[in-house]
Every structure is written in structure tokens, then in C-alpha cells.
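Peer 1: missing the sequence, but the structure's below:
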């Protein structure tokens, strides 16, 4: 429903002016949604039918994956790209694909972006952030079946 104006305008632009770039935005959005749904379905299937299950009972998928709103990012990115193409001057003359631009993106990703990402991640996991918080308190929950009934054992402990 959110992308309906984008789809209608893209079809109209292609039919009237042969502007295929807006239609390409729609096609890439559909591809990203289908691709994401396939991966989520495969991972849920492997989790539900896998041989490494501890408890032989049904699984709530809220416990399996916490990314229930993964498609919001795809829709948001598509709308941003579409609005940039529509309202920012000069975007009609930009090529949709250039090999030198792709090489630059790969070099930036492999070089400083990965270094900064991992450095920030390591800094985030240091003791500096844990001062004054209760993040070191953990709880272990064990579910087991004894004499036909499920029992839950809980144990709290502190990591130093």
C-alpha cells in the first residue's frame, strides 16, 4: 500500500516517456523483498526441523528471529531512492550503473568501512560501557520433562 504510488507512477513514466529507471527501482524492491522472504523461510524451516532441537515441542518464531520488521528497511530505502529521483535536481542525468562507481564502493567497503565497523564493535564490547550497568547479570533457563510434566529451572548468576 505504501509503494502503490511509486508503482503507478513508474508504470505511467515507462508507458509515456520510456523512463525505465523508476520501473527498475520497483523491480529491485520486489527482488529484495522476495530474496529476504526466501532466506527467512529457509532459516525458520531449518530451525523448526533441525536435528539440534533441545525440546520436542512447537517453536514460537518470535523467539527464533527478532527481525520481524525486516521489510520496513526495504520499503523505506525504495521510497528514499524514488523521492530522490523525483525531486532532487540533476538525478535524471546520473547513470544508474557505472563500473568505476562499483569499484569505488567495493574499495571503500573493504578498506576503511570494515575497519571502522569492527573497531567500533570491539570498543562497544569493552568494560568501558559496562560501568554502572547491570549487564553482567545473566539468567539461565532450563526446561526439562520429568514424570510427564514440564518443569523450568532458573538460575541467576553474575559474570565478572
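Peer 2: Looks like it came in fine. Keep in mind it's a predicted model, so treat the numbers as computed, not measured.
Peer 1: For the rest of this, base every contact and every neighbour count on C-alpha atoms.
Peer 2: Will do.
Peer 1: Residue 79 and residue 58, how far apart?
Peer 2: When CA to CA, to the nearest Å is the yardstick, residue 79 and residue 58 sit 38 Å from each other.
Peer 1: Who has more neighbours out of those two?
Peer 2: The residue with more neighbours, out of residue 79 and residue 58, is residue 79; 19 against 7, by other CA atoms under 10 Å.
Peer 1: quick one: contacts for the more buried one?
Peer 2: Shown in contact with residue 79 (CA atoms under 8 Å, 6 or more residues apart in numbering): 3, 6.
Peer 1: which SSE is residue 150 in?
Peer 2: In this structure, residue 150 sits in strand 149-158 according to DSSP states H and E.
Peer 1: what sits up against that strand?
Peer 2: Contacts of strand 149-158 with the rest of the structure, by CA under 8 Å, 6+ apart, involve 136, 137, 138, 139, 140, 141, 142, 143, 144, 145.
Peer 1: Helices of this structure, residue ranges please.
Peer 2: Chain-ordered helices for the chain, with DSSP state H as the definition, fall at 4-17, 20-49, 61-64, 70-87, 99-108, 114-124.
Peer 1: Please tabulate those in a markdown table, including the columns distance to residue 154.
Peer 2: Converted to a markdown table, those look like this (distance: least, CA to CA, whole Å):
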| stretch | distance to residue 154 |
| --- | --- |
| helix 4-17 | 49 |
| helix 20-49 | 24 |
| helix 61-64 | 18 |
| helix 70-87 | 32 |
| helix 99-108 | 47 |
| helix 114-124 | 29 |
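Peer 1: can you redo the contacts of strand 149-158 as a markdown table with neighbour count and distance to residue 29?
Peer 2: Compiled in a markdown table, those are given as follows (neighbours: other CA atoms under 10 Å; distance: CA to CA, whole Å):
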| residue | neighbour count | distance to residue 29 |
| --- | --- | --- |
| 136 | 11 | 41 |
| 137 | 11 | 42 |
| 138 | 12 | 40 |
| 139 | 11 | 41 |
| 140 | 9 | 41 |
| 141 | 11 | 41 |
| 142 | 11 | 42 |
| 143 | 12 | 42 |
| 144 | 14 | 44 |
| 145 | 10 | 46 |
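Peer 1: for comparison:
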């Protein structure tokens, strides 16, 4: 795998010290006092804040998915995460460093991007259209190529993502640099479209990127948060949203798939077919039924303290 282009991270040997790659941005922000409103480098502070929030998004979804007291009935894969998978996904946030460097390079190459307004509502409509018209179809084609019949790209690149047995939010970050470069480029298309239309804003960048990350983390969290009844009530939602139930079905033997949240192209191609939707409903029913099953054993209450024992009626023992 190491011989393939962009198949391994260039800072693998740095370990925890990989975060020094943020150093130039942090140093520039401090030197220019980027927290001041009049600072010309305020964009650096916003960029660092955005990527901090991205990391927090995945961490919160990971914490939620591991709250077994709240999620055990809705887990898709019943198995637990083993230490091998934890070690494999330890550097899940490598792609955040890569995307931060890509974003910084874009902002340096196009200085006009540093002076976006805080809000422009028109940009959200443009970004949504661009996402559905460009980002989703291209991501579908890219993912289909990774699952191609030759298996070459899968073996060199995409097999890493599928090597995790139990999906977790951090699994979304387990991929090769080449895949994350492509992902970053796909994420930039709606923002670039909004900029070309003259309606990009800081709020749009934050909202789109964080929504993108939240949906990816939710899709990999191994906890089904969307009931099948919602899909039955709103059938069109099947073409708009994918949920954790469908992620484990994205096996190495399937050619379909998607990187993002919308997947009308995948649905129309027949990858998410009726049996999958029926399986979602059956899984929902199984979870509900399990709640109604009574415990086959019971524990008789008994006193465990000295005060309790002194008030216990021993006549009950002879009855």
C-alpha cells in the first residue's frame, strides 16, 4: 500500500507531534493579533475555529454512539470495537489537518475569499443546488470507481476504510490522503459556486462544512437515529438521507456507495433497493419488540444494611 501514490500520510512518523503542522497558522494568527476586528488576518482565526468545531463534531457523535445505556437497543452492528480498530483509527483526524492546509492554500491563492460577509442567505440555496447537482454525482462516481471491478483502486486505497469491522464516527476519517484530497475538493464545490454567484459568506462556510461532517459522522456512528416509520411517512426522504443502517451494507463486494448524505443517484442506480429498506423496518420492529420482552429471571429484594435487618419481619421466612 505504501508504494501507491498518496496512500499513506506523510506525517505518520510524527505521532502526536503532527499537530505542529497547525503551527504556521497559529503563529501567524498570534503575530497579527487575528482576534482583533481590524486585523487583516482574521480569516486565520476563523479557519482554526472551524477545524476545531469539526473535530468536536466527530468527538460528540463518537461519545453519543458509545453511550450504551442510551443506544444499545439501536446499535446496527452488535459487536464491540476491539483494540485493533481503536489503534487503526487513532489518527482519524489526519484529514482535518490536510483540509486545513488545503483551505489555507486556497485563501492565500484567492485573497478575495478572506473578506467574505458574515451572512448572505442566498448562498445557502446556491450551495444546496451545487451540492445536489455536482458534489453528490461526482462523489458517487468516485466511490463507484473505488469499488471497480478490477479491484485495483480498492486494494490500494479504499480497503483501508472498510478494514474497520464496527462503524464508528471516527471511521469516517479512516481513509488514504488521496481519498481525502478528493473529498476536500468535492466539499469545496458548493462553496465555490456560491462565491462565483457573489453570495458566499462565513456563515455558509461554517454551516455547510459542519453539516457535512455531522451527517458523515451520523452515518458511521453505528446507532440508528432515524426510525423506519419516518421513511414510510416521507418516502422522498429515502432519496435525501442515508442512515447508519445502510453503512455496513456498503461492503467491498458492492460497486455502489456514496461519500455524503444525499444519494438520489445511488437510489436510482438500484444500489439501495427494497430489501435494504425492508431490512431497516424489520430492524426497527426487532428493537421495539426487544423492549417488551420480560426479563426471564428476577432478584428477590433483601435487606443489606444493619438498620434494615433490625426492621425485617422474620415471619416472612416461615410463610
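Peer 2: Sure thing, it's come through. The model shown is predicted, which means the values in this text are computed figures rather than measured ones.
Peer 1: circling back: from the chain's centroid, how far away is the strand holding residue 150 of the first structure?
Peer 2: Chain-centre distance of strand 149-158 of the first structure: 32 Å, with CA atoms, centre = their mean, to the nearest Å.
Peer 1: can you pull the buried residues of it?
Peer 2: When burial is assessed from 16 or more other CA atoms under 10 Å, strand 149-158 of the first structure yields no buried residues.
Peer 1: Flag every buried residue along stretch 111-131 of the second structure.
Peer 2: Judged by neighbour count (16+ other CA under 10 Å), stretch 111-131 of the second structure contains these buried residues: 113, 114, 116, 120, 123, 124, 126, 127, 128, 130, 131.
Peer 1: And for the residue nearest to the first one when sequence neighbours are not counted, the neighbour number?
Peer 2: If the residues on either side of it in the chain are set aside, residue 113 of the second structure comes closest to residue 107, at 5.8 Å by CA to CA, 6 or more residues apart in numbering. When neighbours are defined as other CA under 10 Å, residue 107 of the second structure has 17 of them.
Peer 1: try the one 3 residues further on
Peer 2: Residue 110 of the second structure has 10 neighbouring residues, counting by other CA under 10 Å.
Peer 1: Residue 103 of the second structure pairs with which position in the first structure?
Peer 2: Following TM-score structural alignment, the counterpart assigned to residue 103 of the second structure within the first structure is residue 81.
Peer 1: In contact with the closest residue to that match other than its chain neighbours, which residues are there?
Peer 2: Closest residue to residue 81 of the first structure apart from its sequence neighbours, by CA to CA, 6+ apart: residue 25 at 7.7 Å. Contact analysis of residue 25 of the first structure by CA under 8 Å, 6+ apart lists 78, 81, 82.
Peer 1: please redo it, this time with the cut-off set to 10 Å
Peer 2: Under the criterion of CA atoms under 10 Å, 6 or more residues apart in numbering, the neighbours of residue 25 of the first structure are 6, 7, 10, 31, 77, 78, 79, 81, 82, 85.
Peer 1: pretty sure the last one is touching residue 24, no?
Peer 2: No. Applying CA atoms under 10 Å as the test, residue 85 of the first structure and residue 24 come out as separate, 11.9 Å apart.
Peer 1: The most centrally placed residue in the first structure and residue 138 of the first structure, how far apart?
Peer 2: Using CA atoms, centre = their mean, the residue of the first structure that lies closest to the mean C-alpha position is residue 70, 4.9 Å off. Residue 70 of the first structure sits at a distance of 28 Å from residue 138 of the first structure (criterion: CA to CA).
Peer 1: and what of residue 88 of the first structure?
Peer 2: Between residue 88 of the first structure and residue 138 of the first structure the distance, using CA to CA, works out to 50 Å.
Peer 1: ditto for residue 52 of the first structure
Peer 2: Taken as CA to CA, the span from residue 52 of the first structure to residue 138 of the first structure is 23 Å.
Peer 1: do the same with residue 20 of the first structure
Peer 2: Relative to residue 138 of the first structure, residue 20 of the first structure is positioned 54 Å away (criterion: CA to CA).
Peer 1: and if you look at residue 41 of the first structure?
Peer 2: Note on residue 41 of the first structure: its distance to residue 138 of the first structure, by CA to CA, is 31 Å.
Peer 1: next one: residue 16 of the first structure
Peer 2: Noted for residue 16 of the first structure: a distance of 62 Å to residue 138 of the first structure, by CA to CA.
Peer 1: And for residue 115 of the first structure?
Peer 2: Separation of residue 115 of the first structure from residue 138 of the first structure (CA to CA): 31 Å.
Peer 1: and what of residue 79 of the first structure?
Peer 2: 41 Å.
Peer 1: what's residue 53 of the first structure in contact with, if anything?
Peer 2: The neighbours of residue 53 of the first structure, taking CA under 10 Å, 6+ apart as the test, are 47, 59.
Peer 1: ok, it to residue 15 of the first structure distance?
Peer 2: Computed with CA to CA, the distance linking residue 53 of the first structure and residue 15 of the first structure is 53 Å.
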